[in-house]
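Participant: Quick one, what's the 3D model for this:
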Amino acid sequence: MNRSTDTLKWILVVGARPNFMKIAPLIRAISAHNEKNGNRIQPFLVHTGQHYDVRMSDAFFRDLQLPEPDVHLGVGSGNHGEQTGKVLIEFEKILLQEQPDLVIVVGDVNSTLACSLAAAKLHIPVAHVEAGLRSFDRAMPEEINRIVTDAISDYLFTPSPDGDEHLLGEGIPKEKIFLVGDIMIDSLLFNLEQAKKTQILASLGLVDMPYALVTLHRPANVDDREIFGRILEGLSDVAKKIPVIFPMHPRTRKQVNTFGLDEAFLFHSALPIDSAEYGNNEGRIPKIHCFEPLGYLDFLQLMSHAKVVLTDSGGIQEETTVLNIPCITLRDSTERPITVTEGTNVLVHDDPQKIVAEVSKILEGRIRQGKCPAIWDGHTAERIVAVLC
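Facilitator: Below you'll find the predicted structure:
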């Protein structure tokens, strides 16, 4: 890194919803460092626009108190090649114009890969936050993004010891690897008290009511009608036991319509909801209750009070582990195995019987006791900034 000047320009990249929770703690940590050291670091925030829906992007900027991006590339949606290519082309222009000392990328989305590749080709150092995660399933687009980004990064910040082991096994030099903890947990712990002030539980009629919370968006699950159908079979059976609450990703909603699966859901277009709708009175068949996507604080409050969370999201596996909320992951592999070995997570993939069986255990009080992994303490961003400075 060029340390010859008094000020270091760091470009931080966000593109999709999971990135926002990982960048916000870094912005705070940089600000705190600058207060002590005379504004030595100049952060420059680039939003690629990979998630362009206001509910998936702008709402999270607001909830996480992120500053307005210095640049918004506005690449929008598209297939993997198209989206990655657009980001690569547009981000290279920013690099040539801004001449940063460092590019910081987070997670495993297409923007992560494209921006790290653009920087590496221009010989600009790259720091990858959340490095070393592996599902060992190369059918997952995110797995390819992780492997390539790690291979070309100069600083690899891992959330757990297995990340270090994976990187060393792939030939990454030890001096490039830094075990710093899970940056997602920085956002969770920082915002937990603020989330308690939201009215989402009252708005949904869920105060003092047990419920299951669902998130589902991965292409492997929602783009295959047979797999999606099996998951919905399991969720529909769960809905006979406990209200199932599903803030639905726009992409998932599109697939529901495409596959003609609307009958499994009751779509709510406005809040508040009459809690009587959650019952099975008058012989009605229970439905999965669907809502528009929620902001970060509303979702955090909803998740922290759930009886069980069913998800295919990697970040939610981590958050439920720290919150000690039972998590059922609708995948057959995870890049975060520590949530299974130490946390509250169990994998069921798309097996309806396993889905129902795991929920039944939880409702019967047979809940696995997890623990919070080491250094998932809310100070990951501070450790990262200390390494880079």
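
Participant: hey, let's count contacts and neighbours off CA atoms from now on
Facilitator: Noted.

Participant: next one: stretch 218-231 to chain centre, how far?
Facilitator: Centre-to-centre, stretch 218-231 and its host chain are 19 Å apart (Cα atoms, centre = their mean, to the nearest Å).

Participant: I'd like the structure of this one too, to check against the first:
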Amino acid sequence: MYKITIIAGARPNFMKIAPIIHEIDKAKQQGKDIDFRLVHTGQHYDKNMSGDFFEQLQIPEPHVNLECSGGTQAEQTANIMVAFEKDLMENPSDLVLVVGDVTSTMACALVAQKLHTKVAHVEGGIRSNDWTMPEEINRLVTDSITNYFFTTSETANDYLKKSGVQDHQIFFVGNTMIDTLMKQMPNFKKPLVWNELSLKPKGYIVMTLHRPANVDEENQLKSMIDEIMLNTQNTPIVFPVHPRTAKILDKLSINHNRLHTINPLSYLEFNYLVQNAKAVITDSGGITEEASIMNVPCMTLRNNTERPETMTLGTNELVGTNPKNMKTYLDKLFSGSWKQAQNIPLWDGKTSQRIVDTLIGFSQ
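Facilitator: So this is what the prediction gives:
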């Protein structure tokens, strides 16, 4: 039996591993010699990640929750490594599969290699080239000790090859987040806020902000929101507020009748809002991917992106962090001249099938 330990540490990781688990279950039913153990490091405590969350995405409850939330970057890395080392020693595995770029991704890859267990990285090779982002450090460290890379784009393949990774270690498979999105689209749920705010399709903009560069400096956050409100005509802005942003917003006297701050939504409710929005303003990487597949205009308030394919083939534009940049992009949106999404290679809902076929190949 080929045993795989799958690591998830934060909510987006579960969106990425859900379809992989479904494909492993399917392979088992077909008599293939493959099985998995799902380890939740507990890196992010999220009250929305209840039983309902796992049910919505049809993911089994994790076999274990290591409960390593809180602390500094270093403390959290150390706590995850200590807890996962014990777990992996008690439950040996042929391969540890890590996804994305959170602290758990790096910490569990380190533990696996030190215990002589092979590592596969889903979303290997992604780069923003911004070393101020903790995620970029996690990507660099993880990829430097990974055995097998499951990549989302040719750009990622190129980065890996330039860093010395051999062709036979790279598997260009696509994007598992899109597998989840495509599977769940028919299940999107209208959130309560839809009727409460009398929202209409293409009649509002969704905004999400959580990165330190945008929310930690109060004047920057206030200027950005003021600039957005100034250039969005009479369009309502729906802003599900990340906990770190909520604390800062509370201190600011931001008052706009059209700005509606709401609590974070479930995956199915949030994507219902995105799918029906006129546009999305965000600093999240994952949302740029989903907006591109749903052909919703997307403005990213960052100076770089690790997902260039969302710009070259998707609906995403890199606005930067200067609030004065907003007017140009919002004028373009309201003039009706925003670019349309094109097909992004292998973002077709079948990525997990390709990953599991490859894993089964490793076991033979």
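
Participant: And the TM-score between them?
Facilitator: TM-score of the superposed chains, computed with TM-score structural alignment, normalised by the length of structure 2, equals 0.94; 360 aligned residues with a Cα RMSD of 1.8 Å.

Participant: which residues of structure 2 does the helix of greatest length in structure 1 align to?
Facilitator: Using DSSP state H, we find that the single longest helix of structure 1 is helix 17-37. Counting by TM-score structural alignment, helix 17-37 of structure 1 falls onto residues 11-31 of structure 2.

Participant: got the contact list for the matching stretch?
Facilitator: With Cα atoms under 8 Å, 6 or more residues apart in numbering as the test, stretch 11-31 of structure 2 has contacts from 6, 8, 34-36, 44, 46, 49, 57-59, 99-100, 176-177, 179-180, 286, 352-353, 355-356.

Participant: Keep only those of those residues that are in strands.
Facilitator: Counting by DSSP state E, the part of these found in strands is 6, 8, 34, 35, 36, 99.

Participant: Kindly reformat the residues you listed as a markdown table containing neighbour count and distance to residue 331 of structure 2.
Facilitator: A markdown table is the format used below for those (neighbours: other Cα atoms under 10 Å; distance: Cα to Cα, whole Å):
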| residue | neighbour count | distance to residue 331 of structure 2 |
| --- | --- | --- |
| 6 | 22 | 45 |
| 8 | 28 | 40 |
| 34 | 17 | 53 |
| 35 | 16 | 52 |
| 36 | 20 | 50 |
| 99 | 24 | 37 |
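
Participant: which residue lines up with residue 360 of structure 1 in structure 2?
Facilitator: Checking TM-score structural alignment: residue 360 of structure 1 goes with residue 331.

Participant: Over to residue 52 of structure 1?
Facilitator: By TM-score structural alignment, residue 52 of structure 1 lines up with residue 45.

Participant: residue contacts, its match?
Facilitator: Per Cα under 8 Å, 6+ apart, neighbours of residue 45 of structure 2: 10, 69.

Participant: now with 7 Å?
Facilitator: Shown in contact with residue 45 of structure 2 (Cα atoms under 7 Å, 6 or more residues apart in numbering): residue 69.

Participant: Against residue 216 of structure 2, how distant is it?
Facilitator: 21 Å (Cα to Cα, to the nearest Å).

Participant: Am I right that residue 347 of structure 2 sits in a helix?
Facilitator: No: counting by DSSP: H, G, I helix; E, B strand; the rest coil, residue 347 of structure 2 is not part of a helix but coil.

Participant: Could you report the separation of it from residue 26 of structure 2?
Facilitator: In terms of Cα to Cα, residue 347 of structure 2 sits 21 Å off from residue 26 of structure 2.

Participant: give the contact list for the nearest residue to residue 250 of structure 1 once chain neighbours are set aside.
Facilitator: Computed as Cα to Cα, 6 or more residues apart in numbering, the closest residue to residue 250 of structure 1 that is not its neighbour in sequence is residue 293, at 7.7 Å. Counting by Cα under 7 Å, 6+ apart, residue 293 of structure 1 makes contact with 55, 247, 248, 249.

Participant: Tell me the counterpart of residue 293 of structure 1 in structure 2.
Facilitator: Residue 293 of structure 1 maps onto residue 264 in structure 2, by TM-score structural alignment.

Participant: that older thread, which of the contacts of stretch 11-31 of structure 2 are buried? Put it as a ChimeraX command.
Facilitator: Here is the ChimeraX command that picks out the buried ones among these, judged by 16 or more other Cα atoms under 10 Å:
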select :6,8,34,35,36,44,57,59,99,100,176,177,179,180,352,353,355,356
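
Participant: Can you identify each of the strands in structure 1 by residue range?
Facilitator: Using DSSP E, strands in structure 1 cover 8-14, 41-47, 71-72, 102-106, 126-129, 155-158, 177-179, 212-214, 244-247, 265-267, 288-291, 308-311, 327-329, 345-347.

Participant: could those strands go into TSV alongside distance to residue 60 of structure 1?
Facilitator: Formatted as TSV, those follow (distance: least, Cα to Cα, whole Å):
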stretch	distance to residue 60 of structure 1
strand 8-14	11
strand 41-47	12
strand 71-72	15
strand 102-106	16
strand 126-129	19
strand 155-158	24
strand 177-179	27
strand 212-214	19
strand 244-247	15
strand 265-267	23
strand 288-291	17
strand 308-311	19
strand 327-329	23
strand 345-347	25
